Structures are given as C-alpha cells and as structure tokens.
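*Asks:* fold the stuff below for me.
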Amino acid sequence: MSEERGRAGAGELSGDCAECFGLCCVALPFAASAGFAVDKDAGSPCHNLRPDFGCGVHARLRQEGFSGCTVYDCFGAGQKVAQVTYGGRDWRRAPHTAQEMFAVFPVMRQLHELLRYLDEALGLEAARPLHPRLRSAYDAVDRRTRCGAAELLALDVAAQRGEVNELLLRVSELVRAGARGPAPASRRAAAKDRRGADLIGARLAGADLSGADLRGAYLIAADLRGADLTRTDLIGADLRDADLSGADLTGCVFLTQPQVESAKGDARTVLPPALARPAHWPA
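*Replies:* Here you go, the predicted structure:
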C-alpha cells in the first residue's frame, strides 16, 4: 500500500460512541435471533441504552445475547449526524429532532461506508492510475455528508452508490490482476469469478481463492480453513460464522472489521494490517 490515503482523519471512518447519541441503538430495528436477545422496533431505544447514551452491557454483549451489536460499525456516521448535522443537539433534549435524526442516520451510514471504501482504495498502489478519480469521488461524497438533514433525506443514495461502485470495480480489477496464476485467462476468470455466489457451508478448506471476485458472496458457515484469499475482493461478502482459521487474507480488498468480527478465526489467520484480530477468536 502507498502512504497516500483518502481525506479521512484518524478515526473519522469508524464509530465513536462517545460523540454519538446512541443512534444505532435507537434508529435501527432488530429481531430476537442468534444475534439479538430481544425484538426492537426502529425508533425505539434499546433497553440497554443508558441516559448518557452508553451501553449498559457493552463489556458483555456476546454473553448477554447481543453478538449482533459486536459485528456492526457505522463507519463514523453516528458522530457525523450527532455533531455535524445536528450540531451536538441530542434527540432527548430536542425531541422534535428525533424522528428526522433517526431517518438521517441510515443515509449517513451508507455515505460513510462509501467513504471507507474510497479511503482504502486511495491507499492501494495498484490503484494509483485511478487516484485522481478516487480523490474526486471521495470529496464529492464527503461534501454530501455535510449537507443539512433535508438534503440528506432527499439524496438518491442508490445513484451515489452506483457511481462509486463503478470506480471500486476498476480498483478491484487492478488489485486482483496481481494475483494471476499460470492458467489460461479464460479458465482462470471463470474459476475466480464467484461474485454473489451461494457458498453457504461450502467446503473450501485449503482452496486457492487468490485474486477471486467474492463481492457479495454468501460464505455463511463456509469452511475456509487454510484457504488462500490473498488479493481477493470481499466487498459485501457475508462471512458470518465462516471459518478463517489459518487463512491468508494478505492484500484482500474492501474487507471491513464487522465482516471479520462475524467470522471465526485463530492466531494463524493472516489479516490485512488495518484490521484488528477479534477478541473472541482463540489466541
């Protein structure tokens, strides 16, 4: 990776709960399941949310049945809505802002997710030919995150995602080209194109998936022990309960911390430097 990064400052693209108003704990719904102990409607505060907007069970979320919270990241959208869009006015002291604020938050979260991917792309040496376009796209999305609530709610987020996705696809192609093997290009492309594939529970232990396109693939509970995932594109891939023990993810692109937190792994799993080894993985 090059030293150049996007326009993000330190920590700007990861959640800072101390600067937020517990927006993910209120605005978003969840249903009683393996990830959540209870049902909660959108717009209703979680019963664990404290008056200071902290979480009453943060230190033991998994033990209390809220593992779903541990695999979520707003990518910094929460503090942007709280401190920029609403200037530090919280929904408890200004209840007239509550419903609007809760509607703005998911929009901001999508924009910040795009910023996170663009920021990563700007740090990739293979994507250097695209850096001018990536910087322009980053700045355009960032400007939109600083609009007022009404403008954010009127924004065509799908169109914005489509524009950015075109660039990210080009980045992916440039990165994955560096993982090409000796097989003929046509056969290699067919073997490595697993975009959106249903690989739920797939037995892929030790598989050579280097340079594969796994964008949006369903890898729930897949056996990826010892697999070669170097330079793979994992944007949007569902890794819940996938076993990454001993897998090599060196140079993979668009993998996020929530994806890693949702998977299984061990001390032998090789992660990209920007991602932390989950605390629940065995040492």
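*Asks:* contacts and neighbour counts: CA atoms only from here.
*Replies:* OK.
*Asks:* show me where this structure has its helices.
*Replies:* Using DSSP state H, the helices of the chain run over residues 67-70, 77-80, 98-121, 131-145, 149-154, 157-177, 185-192, 257-262.
*Asks:* so which of those gets nearest Asp16?
*Replies:* Nearest to Asp16 among those is helix 77-80; the distance by C-alpha to C-alpha comes to 6.3 Å.
*Asks:* which residues are contacting the closest one?
*Replies:* For helix 77-80, the external contacting residues (C-alpha atoms under 8 Å, 6 or more residues apart in numbering) are 13, 15-17, 19-24, 105, 108-109, 112, 145.
*Asks:* and with 7 Å instead?
*Replies:* Gly15, Asp16, Glu19, Cys20, Leu23, Phe105, Met108, Arg109, His112 (C-alpha atoms under 7 Å, 6 or more residues apart in numbering).
*Asks:* also this sequence, please, to line up against the first:
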Amino acid sequence: MSTPGLSSDCASCFGLCCVLLPFSASAGFGVDKPGGSPCLNLLTDDSCRIHATLREDGWPGCTVFECFGAGQQVSQVTYGGTSWREQDNLAEMAAVLSVMRQLHEMLVHLVEVARRSPDPAADVVRAEIEQLTSADPETLLLADVDALHERVGALLSEASARVRRPWPAAQDRTRSDLAGRRLVGDHRGWSFRGALLIAADLRGADLREVDLLGADLRDTDVRGCDLSTALFLTQPQVNGAIGDRATTLPEGLSRPTRWAS
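*Replies:* Sure thing, here's the model as predicted:
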C-alpha cells in the first residue's frame, strides 16, 4: 500500500471543499454558505473564479485551508471519479471528506516521524491508516477516528520527546495562551503544542526543533525565524502566519506568495 498524495491537487478534485464544507464571512470566506451548496465562485469546470485574487477579494480563509490531499482521494478513489454533481447524497460525501482529511493529516505527521525519528510502532499505524484511505464510504464512516487520533497522538508525543531531547531545559508551553505576546530569542526544543499564538510576535526567533502540533498560528509573525526543523508544522499553519523571504521552513512546506511582499 503506497502513501496517497498528502497535499492538495485541485486539478484532480471536483472542488469538494468549495461545495461540501460550510463557511462564513466572519471566518474569512467572503459570504456565509451552508454545507452542500456550491460556492458562488466555483466554475463549471470546478476551478475558482477568483483563485488568483482571493485575499484581495475578501476570501483569505481559502488561502489558509489545506485538505492534505483528501479532496482528490475522495474524488478519484473513494467515489471512483464520480463528481458531486452526479451524487444524490452530498451529506455522506461531506462526512467522508471530513474523515479522509483527518486520516491524511495523521499521515502527514506519521511520514514526518518516519523521516525524523523512525519508530516501528508508528510504521504499523501508518500502514493501517493508508489502507483505510482506500476503503469504501461505509467503511470510512464506521472507522473509529477518535481511537486513531489517540494512538497517533501518543506516537507523535514520543517522537517529539526523542527529537527535542538535546534541549532538556526547553520550556513547555503546551496549550498556553500566548496570543499577542512578544517571544524573542532562542526557543529551540520548546513545546508549543496546542498553544494559542494568534498575532504573537516571534520575529527573528530560533524555532528549530520546536513542537508546533496543533498550535494556532493565525497572524503569528515569524519573519526572519528559523523553522527549518520545527516539528509537526503544517501548510495551513504556514498559510495563516506572517513570514518573509528570511523565514526558513521545513522540507516539503511551501512559502506563501504573499510573504514576498
């Protein structure tokens, strides 16, 4: 069983996030839209009418969102290339997309464990999840995703501890409310797991080997930061942060185009 694509490929998707997911203007999506209703910007070929100007047109939420490849997996594998336009149960498809996105996000982290701190137990769970991503809709919807989250969470904690071991005095800011705070200096090996870092100022900080699993990085200023070996940093977190040309990202993550301005 090979690992499915773990980053979005909109050309291989039927615009599922633009149709199946609900969103609101207050969350940066321009308008309020219920789940199962196509976005007003979705074209008949499932492309976006304002993709090149989403932020300028008041849709920053779309630029932050990442499905981790769940969209094309559901489109091409789960439903065998059958579009939502030909489905009579969009509620089921939406639920499947939600499950698939969670599975793919877990795989993203387990792939990182295999690269940064290999663990046979993590390989076993990864293989289970990869097999599940190829299952039919009913099997996906019956899967105990919460139990998988617990198993994967424990494995990620163990991997994080191994990678951060060289910094025994590093501070633990897990689930701390650091919104708007100025955090300067050397934070190597710190844990910011689940921390609230909205609009925090981390400019120039050394963030190597920090654990950022689930940290809220909306409008977090990471200009000039070294995040090259940060743990469990995802594309949506990067997309929501404020960086620049001097911000160093981990392997496999893309620099948002707006960081160049």
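*Asks:* what TM-score do the two superposed chains give?
*Replies:* Overlay of the two chains. TM-score (TM-score structural alignment, normalised by the length of structure 2): 0.95; 261 aligned residues with a C-alpha RMSD of 1.5 Å.
*Asks:* dump the helices of structure 1 into TSV; add mean neighbour count as well.
*Replies:* Putting these into TSV (neighbours: other C-alpha atoms under 10 Å) gives the following:
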stretch	mean neighbour count
helix 67-70	18
helix 77-80	27
helix 98-121	21
helix 131-145	17
helix 149-154	15
helix 157-177	16
helix 185-192	12
helix 257-262	21
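*Asks:* Gly43 of structure 1: which of those helices is closest?
*Replies:* The nearest among the helices of structure 1, by C-alpha to C-alpha, is helix 98-121 at 6.6 Å.
*Asks:* average offset between that closest one and structure 2?
*Replies:* Its matched residues in structure 2 lie on average 0.9 Å from helix 98-121 of structure 1 after superposition (mean C-alpha distance after the TM-score superposition for structure 1).
*Asks:* among the helices of structure 1, which is nearest Trp281 of structure 1?
*Replies:* Between Trp281 of structure 1 and the helices of structure 1, the tightest spacing by C-alpha to C-alpha is seen for helix 257-262, at 8.8 Å.
*Asks:* where in structure 2 does the closest one align, residue-wise?
*Replies:* Counting by TM-score structural alignment, helix 257-262 of structure 1 lines up with residues 235-240 of structure 2.
*Asks:* again with stretch 227-242 of structure 1
*Replies:* Using TM-score structural alignment, stretch 227-242 of structure 1 lines up with residues 205-220 of structure 2.
*Asks:* and the end-to-end length of that stretch?
*Replies:* Start-to-end span of stretch 205-220 of structure 2 (C-alpha to C-alpha, to the nearest Å) is 12 Å.
*Asks:* over to stretch 154-173 of structure 2?
*Replies:* End to end - C-alpha to C-alpha - stretch 154-173 of structure 2 spans 18 Å.
*Asks:* and stretch 25-41 of structure 2, by the same measure?
*Replies:* 14 Å.
*Asks:* try stretch 81-91 of structure 2
*Replies:* End-to-end distance (C-alpha to C-alpha), stretch 81-91 of structure 2: 18 Å.
*Asks:* list the buried residues in that stretch.
*Replies:* Within stretch 81-91 of structure 2, the residues that qualify as buried are Ser83, Trp84, Leu90, counting by 16 or more other C-alpha atoms under 10 Å.
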